[in-house]
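>>> 3D model of this:
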Amino acid sequence: MSTTKLAQPFLKWAGGKRQLLPEITKYIPREINTYYEPFIGAGAVLLHLQPPKAVINDINSELINAYTVIRDQIEELLADLSKHVNDKEYFYNIRELDRKEQYQLLTPVERASRMIYLNKTCFNGLFRVNSRGQFNVPFGKYKNPAIVNEEVLRAVHEYLAYADVTLLNGDFAKAVESARAGDFVYFDPPYDPVSETASFTSYSLDGFRTEQQIRLKELLDELDHRGCRVMLSNSATDFIKDLYKQYNIKIVGAKRNINSKASGRGKIDEVLVMNYGEE
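Got it, this is the predicted structure:
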């Protein structure tokens, strides 16, 4: 199937891969049966590659709902997005919905519209929830945010609707249960924090701690034994480099712009871990 450059991330997302795409695509296998991405996030790699057959997953149910609505109800979504306004009082009224019983009555379209609106108008494009699962990022004070990016949303819809893309909302290990030899798996998990205060894992209630990083490595070992080709992104901490020392590791530089503190933004080293050599 043909691809379109207009299909690109429709959300800002912590750890998004748009600016690392040139490095990542250098190492993508030339032939892939099924593409798997268990931590889909904003989907920069998926939407760049636009594989004919893919399985994507995320633990964040609001995020997967947004992908599903873009695929199945694009006209309704665009209509609902157009009602939103870039106003501080309005923003907090929309943000507060998940504190109220009426939130459970929102349709999938209304939930997706709310998520996209908050992402476009909140401070620094963060998606963060508190311990109760409530969105808690403040108003961003942008002059003219692109709340309705119709061109991009329609392009993402075209890809999701006409390719063979399975959407899942669950554990990362379950997302790759059907992966076999000839398939390609790209892992982009919440990163191992580079300092005590650098962790950003609150895009879901579950967090992603050291034990999860180790479980992910064990899953990569299992996929390697199955004959899958696997690539993983993470921060270039000593822990991660030691954890994956048996595999092919490339150090790449990435600029991070999403952080609540300006001191937390800037260039950092990341790793690309692969269970295969360069082609």
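>>> C-alpha from now on. contacts and neighbour counts both.
Fine.
>>> tell me how far Ala236 lies from Pro189.
Noted for Ala236: a distance of 13 Å to Pro189, by C-alpha to C-alpha, to the nearest Å.
>>> do Leu167 as well
From Leu167 across to Pro189, the span is 17 Å (C-alpha to C-alpha).
>>> next: Tyr36.
In this structure, Tyr36 and Pro189 are 13 Å apart, going by C-alpha to C-alpha.
>>> looking at those two, which is more packed in?
Comparing Tyr36 with Pro189 by neighbour count (other C-alpha atoms under 10 Å), the higher total belongs to Tyr36, at 26 against 22.
>>> please give me the structure for this one as well, since I'd like to look at both together:
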Amino acid sequence: MIDRWLPPHVMEYREPFVGGGASFLLARFKYPDVPFWINDKDRRVTSFWTTVRDMPDALEGNITNLVAQARMAETSAETLYAEQFAAQQSDNVLEAGTAFLAINMWSFNALMGPKDFRWDYVQKQRKDLSPRIRQAHALLQGVTITNGDYAPLLSEPAKGPSDAGVVAFMDPPYDGTESIYKEGAGFNFDAFYDAVLASKHNWIITHYLRRFWPRAFKLFYYGESRTWKVDTFLDGVGPNKRDERLIANFDPSSDLWRLFGARINSDGTIAMPNRAGGD
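Here you go, the predicted model:
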């Protein structure tokens, strides 16, 4: 969904919480010739993306071998799952990246917990895995990947002549319930707000927790800011809809922005337009 709200022209793209990378890959496809900087505090995540960027052949070979071993018997697969779950913390980037992908593939709905193993997921045919790794490998060439705090991506000057050309897309940890961000329960949203408001760059933030937004609206108030209510799906399961809200400090001049924009009042309330295109 996020590609609908990305502006047509960007001089540099940054993503402080890259996670599973869906938005990043869309943006990279949209802006193939500009500098990209992706980051995540979770070393498992950055190990995976670094492995896809730099060692796709080794990654494919490792995964192929693991899948072959796992399919011998359910008990073998369970043992491998436990081993790979621990290997996600390896200092070896290839080992950690391989383990991250294996756990993602073999866990229920990609929850990636120690007890989320699913034997039927091990048996699932994944003919599209190799092409997807190759496509991601191509898109990752030239991309800067860091494993650290989000703040530098918001504060460091643009690589080009102007900060005005930088767009930072952020999907911050929700509340420790997301699979990749289970360790994010202690995320300091107040510090995050301060860092965002101090940034000279263009930014877009998406979040689904209702309790996140009243506070965010007050702190992120800009006279020209807009927000949307967007229906999305979790893992393609129809009944599991959730409301995503987007907020930005710039207008991408899109028709969707004009039609569905809602003004954020200074008290944090939302003034929804009475009709499409309304004020």
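>>> can you pull the TM-score for these?
Once the chains are laid over each other, their TM-score by TM-score structural alignment, normalised by the length of the first structure reads 0.73; 234 aligned residues with a C-alpha RMSD of 2.8 Å.
>>> Glu74 of the second structure: how many residues sit nearby?
Applying other C-alpha under 10 Å, we find 15 other residues in the vicinity of Glu74 of the second structure.
>>> wait, what's in contact with the equivalent of Ala44 of the first structure over in the second structure?
For Ala44 of the first structure, the aligned residue in the second structure is Ala22 (criterion: TM-score structural alignment). The contact partners of Ala22 of the second structure, taken as C-alpha atoms under 8 Å, 6 or more residues apart in numbering, number zero.
>>> so where in the first structure does stretch 258-266 of the second structure end up aligned?
The alignment places stretch 258-266 of the second structure over no residues of the first structure (TM-score structural alignment).
>>> contacts only, for the alignment partner in the second structure of Pro190 of the first structure.
Using TM-score structural alignment, the equivalent of Pro190 of the first structure in the second structure is Pro173. For Pro173 of the second structure, the contacting residues are Phe17, Tyr181, Gly184, Ala185, Phe187, by C-alpha under 8 Å, 6+ apart.
>>> overlap between those and the first structure?
Comparing the contacts of Pro173 of the second structure with the first structure on both residues aligned by TM-score structural alignment, their matches' C-alpha atoms under 8 Å, the contacts found in both are Ala185.
>>> between the contacts of Pro173 of the second structure, which sits nearest Glu83 of the second structure?
Tyr181 (20.7 Å; C-alpha to C-alpha).
>>> number of nearby residues for that closest one?
Applying other C-alpha under 10 Å, we find 18 residues neighbouring Tyr181 of the second structure.
>>> likewise the one 4 residues further on?
Other residues lying near Ala185 of the second structure total 13 when counted by other C-alpha under 10 Å.
>>> helix/strand/coil for the nearest residue to it once chain neighbours are set aside?
Closest residue to Ala185 of the second structure apart from its sequence neighbours, by C-alpha to C-alpha, 6 or more residues apart in numbering: Gly176 at 4.0 Å. Judged by DSSP: H, G, I helix; E, B strand; the rest coil, the three-state class of Gly176 of the second structure is coil.
>>> and Ala254 of the first structure, how far from Asp269 of the first structure?
6 Å.
>>> next: Arg114 of the first structure.
If you go by C-alpha to C-alpha, the gap between Arg114 of the first structure and Asp269 of the first structure works out to 34 Å.
>>> next: Ile147 of the first structure.
Between Ile147 of the first structure and Asp269 of the first structure the distance, using C-alpha to C-alpha, works out to 32 Å.
>>> can you check Val45 of the first structure too?
Val45 of the first structure sits 19 Å away from Asp269 of the first structure, taking C-alpha to C-alpha as the criterion.
>>> and those two? Which one has more around it.
Neighbours per residue (other C-alpha under 10 Å) separate Val45 of the first structure from Asp269, with Val45 holding more: 23 against 14.
>>> just to revisit the earlier point, reformat the contacts of Pro173 of the second structure as JSON lines; add secondary structure.
As requested, the contacts of Pro173 of the second structure are arranged in JSON lines below (three-state DSSP):
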{"residue": "Phe17", "secondary structure": "coil"}
{"residue": "Tyr181", "secondary structure": "coil"}
{"residue": "Gly184", "secondary structure": "helix"}
{"residue": "Ala185", "secondary structure": "helix"}
{"residue": "Phe187", "secondary structure": "coil"}
